[in-house]
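> Sharing a sequence plus its predicted fold:
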Amino acid sequence: MSNVWRRHRGWITPAIFILPAIVLFGVVIVASSLQSVWISLHEWDGFGPMQWIGLGNYEELFADPQFYTSLKNNVIWLVIFMLAPPLGLGIALLVNQQIKGMRIVKSLFFVPLVLASVAVGVVFTWVYTPQFGLLALLFSAFGASAPALLSDENLVTFAVVFAALWPQIAFCMVLYLAGLNSLSEDLIGAGRVDGARGWNMLRHVVLPQLTQVSFIAIAITAIGALRSFDMISVMTQGGPFGSSSVLAYQMYEQSIFSYRFGYGAAIATILFLIMLVFIVWYLNRIMRAEDRSA
């Protein structure tokens, strides 16, 4: 036994440390995902026996107008959330300056990140209240009445997305601050010698060194937009009339309140496939960009 250990300890030791994580990932993620796909092929209320219906849940889903409303809202979330990485980078560049009092400014921008999403949702629900919220105070200063954003089916999704965008910008800012603190001083010094200043320094020296950070920021932001749930649950519960619902909330609503776990699993499977397509496409673009720059 000792001879086997000595001959193979180069890979056995790392395998022992990695094995618990692999088992946990396999049980919690892979097995759960496969089980969700299996449940989506059944009619099930979560308690009694499952009844096989094949693709019946998917046929009903693609004929459901609410599914397309939720899908459209997910696209709106994704598009608006893509503002978070560039805005986070801009704020990170600002607060990274060696200016007196900048630490206080940096802490103010950091506040949304440490707040729970539920707390952010409650705060913005008050902000959007048309009778006495902060938005009402701003409109009243100009002699106008604030719109009831959370009651308007055409505006409610945008109101919720911009509320959720606030902590997402803070998250991207923290990522870029970490990236800025690890920049190569040699490359920056060489850029200064070559006359790079301002935009040219940012474009040709700083941003290429932040490629990996940008990859993480965009990927996490996109996944966060696609699986958005908590802000909607706190602020609108999918209303009015389902106009602010997204796929994740529709899945929750169908499974928990309507006791249609098979239908909810079908929505979860579609959402997983959308995320998978985006991740594969994004990774492919990143790999091609790295191959071209190599």
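On my side now, so go ahead. Residues are numbered from 1 along each chain as shown.

> drop to CA atoms for contacts and neighbour counts, all remaining ones
Noted.

> Is residue 236 in contact with residue 150, as I believe?
Yes - in this structure, residue 236 is within contact of residue 150 by C-alpha atoms under 8 Å, at 6.8 Å.

> Of all the residues in the longest helix along the chain, which ones are buried?
Using DSSP state H, we find that the single longest helix of the chain is helix 261-293. By 16 or more other C-alpha atoms under 10 Å, the buried positions in helix 261-293 come out as 261-269, 271, 275.

> Okay, one more to line up with it:
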Amino acid sequence: MNNQNTSTLRVNRPNNKSNVVHQRIPKVFIPWIFMAPALILFSIYVLYPIVESFILSFYSWDGLGEKIWVGFDNYIQLFDSETFWTALTNNIIWMVLFMLAPPIGLGIALFLNQQVAGIRLVKALFFFPFVISQVVIGLVFSWFYDPNLGLLNSILDLFGFHTIALLSSEEYVTYGIIAAGLWPQIAYCMILYLTGLNSLNPEQIEAARLDRAKGIKMLRYIILPQLSPATFIAVVVTVIGALRSFDLVATMTAGGPWGSSTVLAYMMYEESIFNYRMGYGAAVAVVLFLIMAVYITYFLIRMLRSEQ
């Protein structure tokens, strides 16, 4: 009987090891312990390259030999370069026209957010551009713009317009590439807004209907405020996509004709890889990073103030 009681006591005795460990570690450090692996990877693959790019931008280096300290010479040459201002202008055009993606994506999402037969197939067709590689999109649009066999010139010819070699035109080439980039970007914004529409508060919508709100008023005062998180993500990602545009430029024109379609990301790549000017390319990267950082910080501050 005593043995049974002893064994029962041993079985029911609480295990205080986890409690002791928990008491030894302050609660403040517990979240940091869980975040440590992600923070380490983020520091290695994001923060460290950013710091290295800033440091490298003050050196002249061909990627193989010895680094030579030149101070701000890379930045002085950069701001005196006509190619830099062309690339910066093209990036601004990218940013302005890419802002069409969120409203168009919202319109498509509103159209697709209904329960009718075959709507899933239609959603899949609209979603399709987002899963395609940027290189494939560049090739497809290069064929579409082909002056001899392209579908674009066939359509222009059908309606009696003059055909155009779009990717060979200094005046229109940037707009042709932006049109190719908008195709998947609109699909991405559409996905964000579809997700947001599926999580709307039905009570607010029902209350608005009782107050006879519909159409534009329903969209402006009830739906859009609830879609503000999706709008924030859509705008930030769209701006970042416009500023770091590289794949389509490299695939469709390689910055041509005569550098008229180059952007900052492609200029950085071209100067670093082809011209062996790593420090100069790093200076371009720093300028591009600062533009992104300033814009995103400004937008974050505005978003936080509006939520408060």
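Nice, I can see it. No experiment lies behind these values; they were computed from the predicted model shown.

> Once they're superposed, what TM-score comes out?
The TM-score (TM-score structural alignment, normalised by the length of structure 1) is 0.96; 291 aligned residues with a C-alpha RMSD of 1.3 Å.

> quick one on the thing from earlier: next one: the longest helix of structure 1 to chain centre, how far?
Distance, stretch centre to chain centre, for helix 261-293 of structure 1: 13 Å (C-alpha atoms, centre = their mean, to the nearest Å).

> what residue is smack in the middle of structure 1?
Residue closest to the average C-alpha location in structure 1 (C-alpha atoms, centre = their mean): residue 224, at 1.3 Å.

> any idea what it aligns with in structure 2?
Using TM-score structural alignment, the equivalent of residue 224 of structure 1 in structure 2 is residue 241.

> Now do the strand or helix carrying its match: which elements does it pack against?
Per DSSP states H and E, residue 241 of structure 2 falls inside helix 228-243. Counting contacts by 3 or more C-alpha pairs under 8 Å, 6 or more residues apart in numbering; DSSP states H and E, helix 228-243 of structure 2 packs against helix 82-98, helix 101-112, helix 173-197, helix 278-307.

> List the buried residues in it.
Under 16+ other C-alpha under 10 Å, the buried positions of helix 228-243 of structure 2 are 228, 230-231, 234-243.

> From those, pick the one nearest residue 46 of structure 2.
Nearest to residue 46 of structure 2 among the buried residues of helix 228-243 of structure 2: residue 240, at 15.6 Å, using C-alpha to C-alpha.

> Correct me if wrong: residue 109 of structure 2 contacts residue 193.
Yes - applying C-alpha under 8 Å as the test, residue 109 of structure 2 and residue 193 come out as touching, 6.0 Å apart.

> Looking at those two, which is more packed in?
residue 193 (28 against 23; other C-alpha atoms under 10 Å).

> counterpart of the more buried one in structure 1?
Matched by TM-score structural alignment, residue 193 of structure 2 corresponds to residue 176 in structure 1.

> Distance of the equivalent of residue 62 of structure 1 over in structure 2 relative to residue 148 of structure 2?
Under the alignment (TM-score structural alignment), residue 62 of structure 1 pairs with residue 79 in structure 2. Distance of residue 79 of structure 2 to residue 148 of structure 2, given as C-alpha to C-alpha, to the nearest Å: 39 Å.

> Output the buried residues of helix 228-243 of structure 2 in TSV; the columns should cover distance to residue 45 of structure 2.
Shown next, in TSV, are the buried residues of helix 228-243 of structure 2 (distance: C-alpha to C-alpha, whole Å):
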residue	distance to residue 45 of structure 2
228	31
230	27
231	28
234	24
235	25
236	21
237	20
238	23
239	22
240	18
241	20
242	22
243	20
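
> Tell me the one among these nearest to residue 97 of structure 2.
For the buried residues of helix 228-243 of structure 2, the minimum distance to residue 97 of structure 2 (C-alpha to C-alpha) is 8.9 Å, reached by residue 242.
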